[in-house]
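Participant: Below are the sequence and a predicted model for it; my questions follow.
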Amino acid sequence: MERKNVAFFSERNVCRSIIAEAYLRRLGRPYFNAHSFGIRPDRVHYLVREVLESRGFNLNYFFSKYYEVIENQKFDIIVLMHPSLEEKLPEIPYPYEKLVWEFEDPTARQLDRETMRREIEALCDAVESRVKAFVDQYRTQPVE
């Protein structure tokens, strides 16, 4: 079976989409190729790295990127990490399935370190659960 190419899209590609990419790589490896990108990428937030590494992820190959970095790949599914991103998604010149999830970005707010870490932990739990459901739903559907 051919793997489906999935891209997670967020504003800065420093938190939500990186977390989703990490979990899809872990939970959906036999069925999916996972990627992420943003319209204003920056470095992956240090607390996101810290939390994901504490959960056993090797983040050596995770970095924030523009769509242009991965635009030569064709995606079967693009997941917007928040509904507010609908109008910000770059023009993509081929058919794909678009999913819209609703996760807030805790790194976009001014929070103290401990509060931020707790919110990132909670976000990881929520994204992991959503990715598990995604894998269960989409792993059996053929690539068109």
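Facilitator: Structure's in. What do you need? Numbering: from 1, shown residues only.
Participant: Every contact and neighbour count from this point should use C-alpha atoms.
Facilitator: Noted.
Participant: ok, the nearest residue to residue 99 once chain neighbours are set aside - contacts?
Facilitator: Nearest residue to residue 99 in three dimensions, chain neighbours excluded: residue 79, at 4.7 Å (C-alpha to C-alpha, 6 or more residues apart in numbering). Shown in contact with residue 79 (C-alpha atoms under 8 Å, 6 or more residues apart in numbering): 6, 7, 8, 9, 98, 99, 100, 101.
Participant: and the comparison structure, right after this:
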Amino acid sequence: MSKIKVLFLCTGNSARSQMAEALLRHLAGNTFEVFSAGLDPKGINPLTTRVMEEIGIPLEGHYAKHVNEYMGKIHFGYLITVCSDAEQRCPSTFPGISHRLHWAFDDPGAFVGTAEENIKKFREIRDQIDLRIRLWLEERKSEGAI
């Protein structure tokens, strides 16, 4: 049986979508083939890499990708936007999508504080994404979808 393809989409593909991609792959990579992209890719924020490594999930091989790398080229079972900007700007008729979901998370890269406050914000968003993915996986299991 082929894996269900999931695309996490945000604006810069620098933090939230990268975290979500790595977390879902770590938690359920045997069930899902996971991708991430941005509408205006910026490069991965170093704090994203740091907070993921803290929990044993390195981002080796990850890089910021534009959504056009995938749009209309791959059929995705799920497109999950992880920021409100991407949800508003992404075409409502994204070709090749079976299900579209929106999970809004604050942009940790936009947070302004001390170095310790900034890393704390990245950890907070990472943990929120982790919890949301775990809940979604439980929902999918209880529905018999996976």
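Facilitator: Nice, thanks for sending it over. Bear in mind that the values here come from a model prediction, so they are computed numbers and not experimental data.
Participant: re the thing from before, quick check: of the contacts of residue 79 of structure 1, which lies closest to residue 24 of structure 1?
Facilitator: Nearest to residue 24 of structure 1, judged by C-alpha to C-alpha, of the contacts of residue 79 of structure 1 is residue 6 at 8.9 Å.
Participant: Wait, the closest one touches residue 37, no?
Facilitator: No - with the criterion set as C-alpha atoms under 8 Å, residue 6 of structure 1 and residue 37 do not qualify as a contacting pair; they are 10.9 Å apart.
Participant: Pick out whichever of the two has more residues nearby.
Facilitator: A side-by-side neighbour count of residue 6 of structure 1 and residue 37, using other C-alpha atoms under 10 Å, places residue 37 first with 26 against 22.
Participant: ok, back up a step: return the residue of structure 2 aligned against the residue nearest to residue 99 of structure 1.
Facilitator: Using TM-score structural alignment, the partner of residue 79 of structure 1 in structure 2 is residue 80.
Participant: Work out for me the element that match sits within.
Facilitator: Of the helices and strands defined by DSSP states H and E, residue 80 of structure 2 is found in strand 76-81.
Participant: mean deviation of that strand from structure 1?
Facilitator: Mean deviation of strand 76-81 of structure 2 from its aligned counterpart in structure 1 after superposition (mean C-alpha distance after the TM-score superposition for structure 1): 0.6 Å.
Participant: From the contacts of residue 79 of structure 1, list the buried ones, please.
Facilitator: Applying a neighbour-count criterion of 16 or more other C-alpha atoms under 10 Å, the buried members of the contacts of residue 79 of structure 1 are 6, 7, 8, 9, 100.
Participant: Among the residues you listed, which one sits closest to residue 52 of structure 1?
Facilitator: Set against residue 52 of structure 1, the nearest of these by C-alpha to C-alpha is residue 8 (16.8 Å).
Participant: helix, strand or coil for that closest one?
Facilitator: strand (DSSP: H, G, I helix; E, B strand; the rest coil).
Participant: any idea how far residue 15 of structure 2 is from the counterpart of it in structure 2?
Facilitator: The alignment partner of residue 8 of structure 1 in structure 2, by TM-score structural alignment, is residue 8. For residue 8 of structure 2, the distance to residue 15 of structure 2 (C-alpha to C-alpha, to the nearest Å) stands at 11 Å.
Participant: cool, residue 84 of structure 2 as well?
Facilitator: When C-alpha to C-alpha is applied, the distance between residue 84 of structure 2 and residue 15 of structure 2 equals 14 Å.
Participant: Those two: which is more packed in?
Facilitator: Remark: of residue 84 of structure 2 and residue 15, residue 15 carries more neighbours, 25 against 17, as counted by other C-alpha under 10 Å.
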